[in-house]
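Trainee: Below: sequence and its predicted model.
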Amino acid sequence: MTYCVGMMLDKGLVLMSDTRTNSGVDNISVFRKMFYWSVPGDRIIALMTAGNLATTQAVISQLEERTKTPSERHNSLLEAPTMFQVAAEVGRLLRETIQNSQSDNGQNGEGRFTASIILCGQINGMEPRLFMIYPEGNFIEATSDTPFFQIGETKYGRPIILRGYERDMSFEDAVKLLMVSFDSTLKANLSVGMPLDVMVIARDGFGPLHVRRVHAEDAYFQSISSNWGNALKSAFDSLPDYSFGADREPPPANLELS
């Protein structure tokens, strides 16, 4: 399992992913799940992956080859005129990779090679865009109503983002919010693990503004985790006390069934 978040802000894009992969409790590894390609002054494209590792590595390897090896084939990442067309091509590549893996392994391979991708970036002269790509190859785009996407183990960190997100927040506050979201997920699910990868992409920057790998011993992350836990305990203690007093309404009487 994994946990990745891509977030749209007025200022640009913020991405965060964990790096844990596991095939059972005794087979845990660290693999990067965040990747990007950029052409200074023209475009930046970034993506994060979740799901079967062999599938996602195959997709990334094919995308890497297209950026490095001269070919007569149109390069969807570095030459596509819009981010929509980039998303469509990455979706097609993901779908074909999954279908080929299932075909090679027969019917028993069905469902074992699934994966999903968060794709984002900006092409010169256009707005930054953020997409969620499903295993079937189709995708949806972030909007003002849905300004962030999650893949992997989403349920533990989602409430934090929903309560704290503001589209006009600073990059620094967005990273802090995501660190709280990841801390909550790490506490609740052993299949998500450190280190974390962080990337900030400023509007019209066409390159990473900030890239960082956050390890478990990172002083700032430890401070976030400790202070967030203390703040939750303090908030809980400040809530009105519940009472078993006589002013409470009695429970409804039990109904007898005839």
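Mentor: Yep, it's here.

Trainee: Please count neighbours and contacts with C-alpha atoms only from this point.
Mentor: Noted.

Trainee: What's the first helix or strand after the strand or helix carrying residue 91?
Mentor: Assigned by DSSP states H and E, residue 91 belongs to helix 83-104. Downstream of helix 83-104, the first helix or strand assigned by DSSP H and E is strand 115-123.

Trainee: residues making contact with that following strand?
Mentor: 5-6, 13, 42-52, 55-56, 81-83, 87, 94, 98, 128-135, 149-151, 201, 203-204, 206 (CA atoms under 8 Å, 6 or more residues apart in numbering).

Trainee: Now intersect these with the helices, please.
Mentor: In helices, judged by DSSP state H, the following of those are found: 55-56, 83, 87, 94, 98.

Trainee: May I see the PyMOL selection of the buried members of the residues you listed?
Mentor: Those of the ones in helices among the contacts of strand 115-123 that count as buried under 16 or more other CA atoms under 10 Å are selected in PyMOL with:
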select buried, resi 55+56+83+87+94+98
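
Trainee: would you list the ones in helices among the contacts of strand 115-123 in a markdown table and tack on distance to residue 25?
Mentor: Listed next are those as a markdown table, based on distance: CA to CA, whole Å:
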| residue | distance to residue 25 |
| --- | --- |
| 55 | 21 |
| 56 | 21 |
| 83 | 39 |
| 87 | 34 |
| 94 | 28 |
| 98 | 25 |
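
Trainee: Looking at the ones in helices among the contacts of strand 115-123, which is nearest residue 243?
Mentor: residue 56 (53.3 Å; CA to CA).

Trainee: So the closest one sits against residue 49, correct?
Mentor: Yes: using CA atoms under 8 Å, residue 56 makes contact with residue 49 at a distance of 6.4 Å.

Trainee: just to revisit the earlier point, residue 236: which of the ones in helices among the contacts of strand 115-123 is nearest?
Mentor: residue 56 (41.5 Å).

Trainee: hold the first one in mind and look at this next one:
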Amino acid sequence: MTYCVGMMLDRGMVFMSDTRTNSGVDNISTFRKMVIWEKPGTACITVMTAGNLATTQAVISLLEERSKSPFERDPDILSASSMFQVATMIGNTLREVISTHADEGQRADAAFNATILVGGQIAGGEPRLFLIYPEGNFIEASADTPFFQIGETKYGRPILLRAYDPAMSYEEAIKLLLVSFDSTIKANLSVSLPLDVHVYEKGALTTGRRFRITGDDPYYQEISAGWGDALKAAFAQLPEFSFD
């Protein structure tokens, strides 16, 4: 399992993903789930993946090859004229990979399924964020749905719903996402640090601040402990229930 969030803000976008791919008792592994393609001044595209690792790796590898090799540039993600076209390309590639694997193996379950978040901006357009399903179809973020989650979403979603504000700063957005991720990590062993972060500024058309947060990061530890203490304090201040 995994947990990834893409968030739209008035000033840009923030992406965060965990890195755990296996959480067996004696087999814990990590893998980067965030990929960024850019053509400075023309396009900046961030992709995050959840689901079957072989499927997501195949999709990313195909997109990588088609954006580099002159003989395989069909489709070339960095030549798309809009983020809608980018989402369509990725959706078609995801459907292609899943259908190819399914023909060779298990058809009865969702063993090869994956979901993808893709967000970014192409010159001449606004920043856009899409959630792509295993079938290859997708939905777009809007004012009513300003962020998307994939993977283990249920533990961190209530926090985002209560505290999200499109006018918040990047720093506030990262703090909010860290609380959401910390709550998920505490509740589910299949999600874990390190966390990869990308902050894209509207109109930049190039990779923004990109960094990794590890378990020994002082700020993360402060957020994790502080959120737990704040919840206990808030709970203690609520009125007592009475059977009368």
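Mentor: It's in. Note that the structure is predicted; figures quoted are calculated from it, not measured.

Trainee: Quick check: TM-score for this pair?
Mentor: The TM-score (TM-score structural alignment, normalised by the length of structure 2) is 0.97; 244 aligned residues with a CA RMSD of 1.2 Å.

Trainee: related to what we said a few turns ago, check the mean deviation of the helix holding residue 91 of structure 1 from structure 2.
Mentor: Superposed on structure 2, helix 83-104 of structure 1 shows a mean distance of 0.5 Å to its aligned residues (mean CA distance after the TM-score superposition for structure 1).

Trainee: again, but for stretch 57-65 of structure 1
Mentor: Mean deviation for stretch 57-65 of structure 1: 0.6 Å (mean CA distance after the TM-score superposition for structure 1).

Trainee: got the buried residues for that stretch?
Mentor: 59-60, 63.

Trainee: before we move on, what about stretch 219-226 of structure 2?
Mentor: 220, 223-224.

Trainee: of the residues you listed, closest to residue 166 of structure 2?
Mentor: Of the buried residues of stretch 219-226 of structure 2, the one sitting nearest to residue 166 of structure 2 (CA to CA) turns out to be residue 223, at 21.3 Å.

Trainee: Excluding chain neighbours, what is closest to the closest one?
Mentor: Sequence neighbours aside, residue 179 is the residue nearest to residue 223 of structure 2 in space, at 6.9 Å (criterion: CA to CA, 6 or more residues apart in numbering).

Trainee: Against residue 167 of structure 2, how distant is the one you found?
Mentor: Distance of residue 179 of structure 2 to residue 167 of structure 2, given as CA to CA, to the nearest Å: 18 Å.

Trainee: what does residue 34 of structure 2 give?
Mentor: Note on residue 34 of structure 2: its distance to residue 167 of structure 2, by CA to CA, is 25 Å.

Trainee: Neighbour count: these two, which is higher?
Mentor: residue 34 (23 against 12; other CA atoms under 10 Å).

Trainee: In contact with that one, which residues?
Mentor: Residue 34 of structure 2 touches 17, 46-49, 196, counting by CA under 8 Å, 6+ apart.

Trainee: give me the number of residues near the closest residue in space to residue 150 of structure 2 that isn't next to it in sequence?
Mentor: Distance criterion CA to CA, 6+ apart; nearest residue to residue 150 of structure 2, sequence neighbours excluded, is residue 4 at 5.4 Å. Burial of residue 4 of structure 2 is recorded as 28 neighbouring residues (other CA under 10 Å).

Trainee: Would you confirm that residue 4 of structure 2 contacts residue 147?
Mentor: No: applying CA under 8 Å, one finds residue 4 of structure 2 not in contact with residue 147, separated by 10.5 Å.

Trainee: So which of the buried residues of stretch 219-226 of structure 2 sit within helices?
Mentor: 220, 223-224.

Trainee: now, which of the residues you listed sits nearest residue 67 of structure 2?
Mentor: Closest to residue 67 of structure 2, out of all of these and judged by CA to CA, is residue 220, at 35.8 Å.

Trainee: so what's the closest one up against?
Mentor: 178, 213-214.

Trainee: Of the residues you listed, which is the most crowded?
Mentor: Most surrounded of these: other CA under 10 Å gives residue 178, at 20 neighbours.
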